[in-house]
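**Q** Sequence isn't available, so here's the structure alone:
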């Protein structure tokens, strides 16, 4: 611990740390992190790396932002705040400010970074901010931890705008101000800023519109906006600042004040830390929601790339572990009625024929019967009253899962499982859940688990649920992948718990007539602007089933499209074959060559930054995606049901450049073209409901 009651300068000491690191694999990571630093001199704290720098008035650890610098653009915003960036209502003056720095080495799932810990005490409440600084990343993340106790109200009822007085003086202008915890404050200079807040929605069993943008300009009165993401862009330049609230979606956050940001002339604030004073522990630190602040230049492309640069730092993407074409049989709605050793062995052979890399046995493999079983009497309550709940059902699997795993290895298919942690008493059985998962890993080598049925109703539940995942990651050397389901309940959304794996996005079924390929494509297309598609499992179905559930004249019905087209819509994400392979018609297996060829380039596609191109999918659009890796990459061009054989698609390619497009999959032909000044690209597909995957190079 370092005493900061005197002037000093703290620099990260890499030479001393390197002596402690014996694994040669860490050496490159150490070199990268050398560009990250934290200095404290003359009561000014500076954090930064090669592309971003942020200075604070130390203020005895109760930091006040002073400036933020874009080193690449060589521009500094001077911030005029006079009060601390963070606010916890009911606290007094800050004392005992303390600074610590440490190098966090990389592991199998997390890259290396510099951790800068600032701890301060307000009477009986301690606040710790841990800044994460990654090399060459234009954003700095901040994780919050609280400890102690405080008698205060952190949420107040907010008057509606119509209940407030007209503004004739500054006092009236301050009416309606919310009392809520504040995690970040930026006192932006000037008045000419355009805001874009982005709200996300999960609970996808009920929601099919997952992204909502709100555009505003700053004004003197407070604007309270919802959303995990806020962009503030200078109207008179192409520079921007973004704030990402690392929390569940706004609808399901804990201790939610009703909004995520407060904006007015000279101030942006990110609010709602995700707990109340009643959730505090006087001894243990409680992790709260976090905030990431970054900057960019270059308009919208720069804004999106800056955010994606940070998002790609959260979890290391390992091709053999994280890239998958997974099959899960639940999509055919037999539920657990088919699950048995005999059925799974047969379905594995068919899945291998199709080109599947991962086969996930959903609910029904275990001895305990869940409430979603096709058989009556199941429950997900009091799971641990049955100590054998998470052992293979001896009736369905008399030999355990060994024959399944052995055949999977022979066929080159990884066996994966479904798991539903026990919700009882805010996940009080987290140790038992972790032990069950670890046992499956050790006994059968299961490395990928779909985590379903999560319901986070309080902070204690969130803490215990995280303990389950952390325990498993520790024992398995961070090699496990969790498919975190966001289809129902109070879960963690798109910007929280991202270090554990990917996101199982949605349940869609032809049985209920709610699966339309363009619905799924639209959800992926909209999310891909702000969420890495590589982190999303996106489904394609057996479109030959339940044709009677759709009107004969429904031109957008699944059966009107080819099986191969349905698969192609998922290629920029993690494709999920939501079906039983043995239920497929013979014609579906003609896609096997394309699926296998895709698996050979899947890692190359996913190594780029992937963003949407063209128009929003509607069933009748020209649309697609671009994965960019320097001056090369991949373009997925999709012609939906329309009469236009050619179209000019907006892309992220530079304007006025010659581009060579080499056909890889689909119906496109290789060609060379020149982009328009705006970057639009001329594309051609001969028939509706077709696609072309190209590898491109900018000449």
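**A** Structure's in. What do you need? Model, not experiment: these values are computed from the prediction. Numbering: from 1, shown residues only.

**Q** Only C-alpha atoms from now on, for both contacts and neighbour counts.
**A** Noted.

**Q** the helices in this structure, which residues?
**A** With helices called from DSSP state H, the chain shows them at 14-20, 27-33, 170-173, 299-314, 319-322, 341-354, 402-411, 424-427, 430-444, 459-475, 517-527, 563-568, 592-606.

**Q** I'd like the ones you listed laid out as JSON lines, including distance to residue 542 and mean neighbour count.
**A** Compiled in JSON lines, those are given as follows (distance: least, CA to CA, whole Å; neighbours: other CA atoms under 10 Å):
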{"stretch": "helix 14-20", "distance to residue 542": "54", "mean neighbour count": "11"}
{"stretch": "helix 27-33", "distance to residue 542": "45", "mean neighbour count": "16"}
{"stretch": "helix 170-173", "distance to residue 542": "58", "mean neighbour count": "12"}
{"stretch": "helix 299-314", "distance to residue 542": "32", "mean neighbour count": "18"}
{"stretch": "helix 319-322", "distance to residue 542": "24", "mean neighbour count": "14"}
{"stretch": "helix 341-354", "distance to residue 542": "12", "mean neighbour count": "19"}
{"stretch": "helix 402-411", "distance to residue 542": "22", "mean neighbour count": "16"}
{"stretch": "helix 424-427", "distance to residue 542": "36", "mean neighbour count": "17"}
{"stretch": "helix 430-444", "distance to residue 542": "29", "mean neighbour count": "18"}
{"stretch": "helix 459-475", "distance to residue 542": "33", "mean neighbour count": "19"}
{"stretch": "helix 517-527", "distance to residue 542": "11", "mean neighbour count": "22"}
{"stretch": "helix 563-568", "distance to residue 542": "7", "mean neighbour count": "22"}
{"stretch": "helix 592-606", "distance to residue 542": "14", "mean neighbour count": "18"}
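
**Q** Check it against this one:
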């Protein structure tokens, strides 16, 4: 038996300890144990603690392979340590376990990192590597285009498990169609014989009726963009579920420092659909925490009305921005983000700045940012800014913040084709946010097919800018209410919707030959985005007085409840939006029987009454409050969690608060009477 160093550390419900050759970690919700085998650490058991469900294995020698694709040879465990950490404020507090290993025959130092969050439904692992001595003896797949599918994590499975794979598409500019989903999800329910592979997904699950286990690749991979060395998943009847793809190639290793690869989440849950969704979104909140006061801003962006790049860049000039600030203040929009155009002359044909670099162009901003910053402060509106992610320097970002006081930065045009690209951009953004005292955030643009940040990576730095939806041009991105609603509904299935920007457009201006937006109210178009981070992708000064009269009451109601919304988790309810469904969202406030409902009767739906299933509430009486008119009524939540609702006209919506506290009181009374 090869013993490991003695450890025993706790943080809340999280614990890391060792005994003999075993390593045990627990969050209080999930436990995972490894054995030191001399080649590395091999998972022996994963356990869901509420139901004591176990996934066990005694066969593997090591959870990982080396970056060049081979199984590790004999290794030496140089150190094993644990500390409380928060990644410099970029994630929730956790126990951070770090092991350093030397593989002499392979000329490699390896660092294995495990994050254990108190109360989380999973743990996070990550590998980093550094050359030691001479180059590794085994050089398989070292070419710049070779991406060896080396294993980075493995958990036990079973032959009877249902396999579920899912991921999200980028290039949302090409998916503005009823039949082009944002989410791809596939389920294989037949018995597993031998091996099964999946190379397009970001997540793989092994499920049974009573729960499941999943591996999540924390990378920039999308269904339609494999990204840099993201690998895939392998389900094996004998050895379980493995995640491959280090995120770095052998020729990207250095002898000067450790290079980190992609991380992996191991999640478990007890239950079915609701519990599975909850596990993913809950872990995201641990990994990418939300500050409701900082991260729930109502935002407008200057780009969205132009029918060409030149027109949209004119909207970013000072005169236009000053007018926008007035309307943002009138509507109660917190932040105005100045998109592409501020760095070039108004109406310029290109986004690329000249010799002056990334600073306000004097043709559009004769006094720099001073007039805009002063007027924004007078009106109580915050400012945001657009930039090309890899072109603007750290010092230029800092200078813009110092001169303009910007808080939200939309970073566009990223093309992360190598480990160096990835690390340089993430390092720059991390340094910028740290320099600001964590007062600025970024909006990662996922609208194009280039390898950008994807959906599971880089979100400790901010939110996702999901899609361009415009009034008329380009034709492929013309705003259609039901496809925007569909995209947010599918995003909410497994992602934290309160970290995704949902697009709002002025329906009066949308091309009637390409969209039915004009048949929807302005309030409906705004309501679609209220469970996400609402983004007015338009020039607010083009709203009519009648439009503003519709929007103001809705935004007033939203502002009263947005911090509670940001503390909750959002679930899709009803049917998938398709322009004739009853559909919507439920926001559940953690640990409470209270929450919010945003329910839509779509344009072509013929039924004024419908029952919608809610999550996490037992049958009984609940109180509904209309957040727009303040009216209240009690309704009975039926068996299987269904609630009767009525929307008299289509398209229409309800924005409701619900309170199930009476259920608890009724249950207590029933117990006393019994």
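**A** Thanks, I have it. The shown structure was predicted, so the numbers you read here are calculated from the model rather than taken from an experiment.

**Q** Over which residues of the first structure does stretch 361-381 of the second structure lie when aligned?
**A** Aligned by TM-score structural alignment, stretch 361-381 of the second structure falls on residues 393-413 of the first structure.

**Q** whoops, I mixed them up, stretch 535-544 of the second structure
**A** Using TM-score structural alignment, the partner range for stretch 535-544 of the second structure is residues 576-585.

**Q** What is the distance between stretch 529-548 of the second structure and the centre of its chain?
**A** Between the centre of stretch 529-548 of the second structure and the centre of its chain there are 23 Å (CA atoms, centre = their mean, to the nearest Å).

**Q** So for it, what gets flagged as buried?
**A** The neighbour-count check on stretch 529-548 of the second structure (16 or more other CA atoms under 10 Å) flags 529-541, 543, 547-548 as buried.

**Q** just checking, what residue in the first structure corresponds to residue 496 of the second structure?
**A** So residue 496 of the second structure corresponds to residue 532, using TM-score structural alignment.

**Q** Residue 422 of the second structure too?
**A** Aligned partner of residue 422 of the second structure by TM-score structural alignment: residue 462.

**Q** OK, contacts around its match?
**A** 426, 456 (CA atoms under 8 Å, 6 or more residues apart in numbering).

**Q** if I look at it, how far off is residue 294 of the first structure?
**A** Using CA to CA, to the nearest Å, we find residue 462 of the first structure at a distance of 27 Å from residue 294 of the first structure.

**Q** Residue 561 of the first structure contacts residue 689, doesn't it?
**A** Yes - counting by CA atoms under 8 Å, residue 689 is a contact partner of residue 561 of the first structure at 6.6 Å.

**Q** Burial check on the equivalent of residue 363 of the first structure over in the second structure, number of neighbours?
**A** Counting by TM-score structural alignment, residue 363 of the first structure lines up with residue 340 in the second structure. The tally of other residues near residue 340 of the second structure (other CA atoms under 10 Å) stands at 27.

**Q** Go ahead and confirm residue 340 of the second structure touches residue 351.
**A** Yes - assessed by CA under 8 Å, residue 340 of the second structure is found in contact with residue 351 at 6.5 Å.

**Q** Residue 275 of the first structure reaches residue 255, doesn't it?
**A** Yes - here residue 275 of the first structure reaches residue 255: they are 5.3 Å apart, a contact under CA under 8 Å.

**Q** Comparing those two, which shows the higher neighbour count?
**A** residue 275 (22 against 17).

**Q** Which residue of the second structure sits opposite the more buried one in the alignment?
**A** Per TM-score structural alignment, residue 275 of the first structure is aligned with residue 248.

**Q** Now do stretch 639-646 of the first structure: distance from first to last residue.
**A** 9 Å.
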